[in-house]
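Student: A predicted structure for the sequence below; I have some questions about it.
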Amino acid sequence: MIRCMVLDTGDMSSSKVHVDESDPTGYEEPPFESRDVQLRKGKLITDEYDIIDGLLGKGKFGKVQKCKEHKTGRLLAVKFIKIHDSQMKKDVLNEIEIMKCLQHPRLLQLYDAFEGKDNVCLVLELITGGELFERVINDDFILTERASVMFLRQICEGMEFMHSKNILHLDLKPENILCLTRQGNRIKIIDFGLARKYDPKGDLRVLFGTPEFMAPEVVNFDTVSPATDMWSIGIICYLLLSGLSPFMGHNHDDTLVNVTCAVWDFNAEEFESVSSEAKDFISSLLIKNPVLRMSAKECLEHKWLRKSKKREGNLLDRSLSKKRLRKFVYRRKWQKAVNAMLALKRMGVQLS
């Protein structure tokens, strides 16, 4: 089990959280038994669950609340998705089918599903730890390269499983990586609304995603593959270690141009405290040609993530600056708030 180690300095308000990077041992207990979830029609979610007041999250899809199953007393989350048209209904059904294939400890688990008159309710594993980046920037959290190794290894474990099932996430970004609990350091990859099944012999192309994390082949509307997700992991790693977004421009168009050029570097002073192994890991992912990028399996065998490999001594235990990472997180939260207001206006909601 991955644990937190709190150093007692006499004043709990000034305690610092150090990550225990020891590898998980033993069997990881699943949140609930394996389930073959079928979309239930003509049945109200409130027939089997109590919906608990208060929001866990809100977005363009609808809202997420906590719920409690009558039969077992189990606490779960419920995602209410407003269905506006047939395409949205198709997308939600696709999300359900994909989540049924993704029974893995690094991936959010689906528990139940209900179809109402104008919405679909997905009952999900309850995640209480919040977004990974928000947790990391807390004043009481000591961010080290060793902690980053632990987080990136878990992300790659989740993606290795998804790709083994021929499923692409296609929307990997910090907001979609959560901490399982507020005390532990296990992560969960969430939000499979844009995920797609992948045929290695097919020609899958998409034109969606978040500009800062989109791979060049998405921007250019070329064929996507598991390597598309690996590019996004490279961006997440670069951000976590430095707080810098390598391709961010003044606006979305500038960002997309930067992505297609795929020119970046380690010149910022923040990388002076980063090991050569970490830089090699990033360099093996942020490659314009997707064929040349590491796969998730290769990432787990890379010298930076490999469990048995001795790394660059005390360099991995040095505290990393979080100044720029805080600015990134605050900027993303502001952008989400603005986007939510614009979405409400498009729906005709009057804002006071």
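Tutor: Perfect, thanks for sending it. Everything quoted here is computed from the prediction, not taken from an experiment.

Student: drop to CA atoms for contacts and neighbour counts, all remaining ones
Tutor: Noted.

Student: residue ranges for the helices of the chain, please.
Tutor: Assignment of helices within the chain using DSSP state H yields the ranges 86-100, 132-136, 145-164, 216-219, 226-242, 252-261, 276-283, 296-301, 323-346.

Student: Give me whichever of the ones you listed is most buried.
Tutor: Mean neighbour counts were taken over the helices of the chain using mean count of other C-alpha atoms under 10 Å, and the top value, a mean of 24, falls to helix 226-242.

Student: Now do it and helix 323-346, the angle between them.
Tutor: 120 degrees (axes from the mean of the first three to the mean of the last three C-alpha atoms, to 10 degrees).

Student: sorry, back to before: for the helices of the chain, please prepare JSON lines with the additional fields distance to Asn119.
Tutor: Shown next, in JSON lines, are those (distance: least, C-alpha to C-alpha, whole Å):
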{"stretch": "helix 86-100", "distance to Asn119": "9"}
{"stretch": "helix 132-136", "distance to Asn119": "29"}
{"stretch": "helix 145-164", "distance to Asn119": "27"}
{"stretch": "helix 216-219", "distance to Asn119": "30"}
{"stretch": "helix 226-242", "distance to Asn119": "29"}
{"stretch": "helix 252-261", "distance to Asn119": "31"}
{"stretch": "helix 276-283", "distance to Asn119": "41"}
{"stretch": "helix 296-301", "distance to Asn119": "35"}
{"stretch": "helix 323-346", "distance to Asn119": "17"}
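
Student: nearest to Leu194, of the ones you listed?
Tutor: Nearest to Leu194, of all the helices of the chain, is helix 86-100, at 7.6 Å by C-alpha to C-alpha.

Student: hmm, back to that, so for Leu316, which of the helices of the chain sits nearest?
Tutor: Once C-alpha to C-alpha is applied to the helices of the chain, the stretch that comes out nearest is helix 145-164, at 4.7 Å.

Student: do you know which of the helices of the chain lies nearest Asp50?
Tutor: Evaluated over these, closeness to Asp50 peaks at helix 86-100, with 21.7 Å, by C-alpha to C-alpha.

Student: for comparison:
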Amino acid sequence: MIELGLADESLIDELMELTAQSIGELEIQEHFNIVKEIGRGKYGKVLLVTHGTPMALKVMPKSSTKLQGFLREYCISLHLSCHPCIVGLFGIAFQSKEHYCFAQELVIGKDLFAVIKPKQVGIPESSVKRCVLQIASALEFIHSHGLVHRDVKPENILLLDTNCCQVKLADFGLAQKRGTLIRFIRGTLPYMAPELCSVALLDNQKEVTVPPLSVEPSLDTWAFAVVIFCILTGYFPWEHCMDSDSFYLEFADWCRMKKHSYIEEDIPPLWRRFTPEAMEMFGKLLAPDASLRSAVGEVRAYVEKDWLKKDY
């Protein structure tokens, strides 16, 4: 595994260097037929275009995107795109006067966030399990190549059908090599592991006082488990994994019990809809201590078991 990771690291560096040397300049409108905009975020936007074949063109403004960041995302995405549960790439990357762009497989359908039903009801358990197995496979593939996705969330899981028979993991904008050091991040999200929240710059804070954090697959495991909770229930288990969040503290206290209790009164209220088997799974995937956290493949041991109680 270590040797493979090092080989991949060298290959990605080489890909970045070659792409930087060969990246051409052209204007989108002159070479592509723009059909419509199909996505937008902090990174920029995604356009549905045709160039002989339909494709999704990711367009990132130069004003807010460093060339190295663009090259890293493109080359990591290209390197991993052979996996059936990861969005494919066409090997087309270029720059215009104002943007960096690359072309990826067009996935016709919604993202997972769009199909989570409102009113605290997630999607059917059978669909969740189909989705979870595919994303676990994608993450294992990423981790086997010495990389960490770092942005696993429902918005980055694309559905080719509403029953989750085929899903694809997207967006490698935050992906990094395993072992990369993070000195700080800005703000927190519900998917961020407690060790990642510890290096978050909060309101009015100018620096963090903890040592830099090493990027590890356990960050993806945590986010993956939070996604499972979200798509089963339709809501987040907490706002952020910090002592100021009582929902997180309740769960962390339950996790730290020497022997997990599955008596309903001992389980935090938000988690009481889950079976003891599901709680055992969550206890492994969401261990507050990253060194005790299971790998994403642990879910396979639980897919044949019920996750939600019948009477909830």
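Tutor: That came through fine. Bear in mind the structure is a predicted one, so any value in this text is a computation, not a measurement.

Student: re earlier: looking at the helices of structure 1, which is closest to Asp112 of structure 1?
Tutor: Ranking the helices of structure 1 by their distance to Asp112 of structure 1 (criterion: C-alpha to C-alpha) puts helix 86-100 first, at 9.4 Å.

Student: Which neighbouring elements make contact with the closest one?
Tutor: Judged by 3 or more C-alpha pairs under 8 Å, 6 or more residues apart in numbering; DSSP states H and E, the packing partners of helix 86-100 of structure 1 are strand 110-115.

Student: for the helices of structure 1, which one sits closest to Leu124 of structure 1?
Tutor: Ranking the helices of structure 1 by distance to Leu124 of structure 1, with C-alpha to C-alpha as the measure, places helix 86-100 first at 10.1 Å.

Student: can you pull the contacts of the spatially most central residue of structure 2?
Tutor: Taking C-alpha atoms, centre = their mean, the centroid of structure 2 lies closest to Val152, which sits 1.3 Å from it. Residues touching Val152 of structure 2, when contacts are defined by C-alpha atoms under 8 Å, 6 or more residues apart in numbering, comprise Tyr191, Asp220, Ala223, Phe224, Val227.

Student: So what does the second one match up with in structure 1?
Tutor: Aligned against structure 1 by TM-score structural alignment, Asp220 of structure 2 finds its counterpart in Asp229.

Student: need the contact list for that match.
Tutor: Counting by C-alpha under 8 Å, 6+ apart, Asp229 of structure 1 touches Met159, Leu168, His169, Leu170, Asp171, Leu172, Ala215.

Student: Give the equivalent position in structure 1 for the residue nearest to the centre of structure 2.
Tutor: Using TM-score structural alignment to pair residues, one finds that Val152 of structure 2 aligns to Leu172 in structure 1.

Student: tell me the two of the contacts of Val152 of structure 2 that are most distant?
Tutor: Maximum distance among these (C-alpha to C-alpha): 10.4 Å, for Asp220 and Val227.

Student: how deep is the spatially closest residue to Leu219 of structure 2 that is not a sequence neighbour tucked in, by neighbour count?
Tutor: Leaving out its chain neighbours, the residue that sits closest to Leu219 of structure 2 by C-alpha to C-alpha, 6 or more residues apart in numbering is Ala193, at 6.0 Å. Burial of Ala193 of structure 2, expressed as a neighbour count using other C-alpha atoms under 10 Å, amounts to 25.

Student: And Ala193 of structure 2? What does it align with in structure 1?
Tutor: When the two structures are superposed using TM-score structural alignment, Ala193 of structure 2 falls opposite Ala215 in structure 1.

Student: quick one, what contacts that match?
Tutor: Thr228, Asp229, Trp231, Ser232, Val259, Thr260.

Student: what do you get for Met162 of structure 1?
Tutor: Met162 of structure 1 makes contacts with Leu102, Leu168, His169, as judged by C-alpha under 8 Å, 6+ apart.

Student: Now do the same for it: its match in structure 2.
Tutor: When structure 2 is aligned by TM-score structural alignment, Met162 of structure 1 is paired with Ile142.

Student: distance of Ile38 of structure 2 from Lys168 of structure 2?
Tutor: Ile38 of structure 2 sits at a distance of 16 Å from Lys168 of structure 2 (criterion: C-alpha to C-alpha, to the nearest Å).

Student: do Leu196 of structure 2 as well
Tutor: Looking at Leu196 of structure 2 against Lys168 of structure 2, where the rule is C-alpha to C-alpha, the gap reads 25 Å.

Student: Same check on Lys177 of structure 2?
Tutor: As for Lys177 of structure 2, its distance to Lys168 of structure 2 is 21 Å (criterion: C-alpha to C-alpha).

Student: Likewise for Phe184 of structure 2?
Tutor: From Phe184 of structure 2 across to Lys168 of structure 2, the span is 29 Å (C-alpha to C-alpha).

Student: who has more neighbours, those two?
Tutor: Comparing Phe184 of structure 2 with Lys168 by other C-alpha under 10 Å, the one with more neighbours is Lys168, at 22 against 19.
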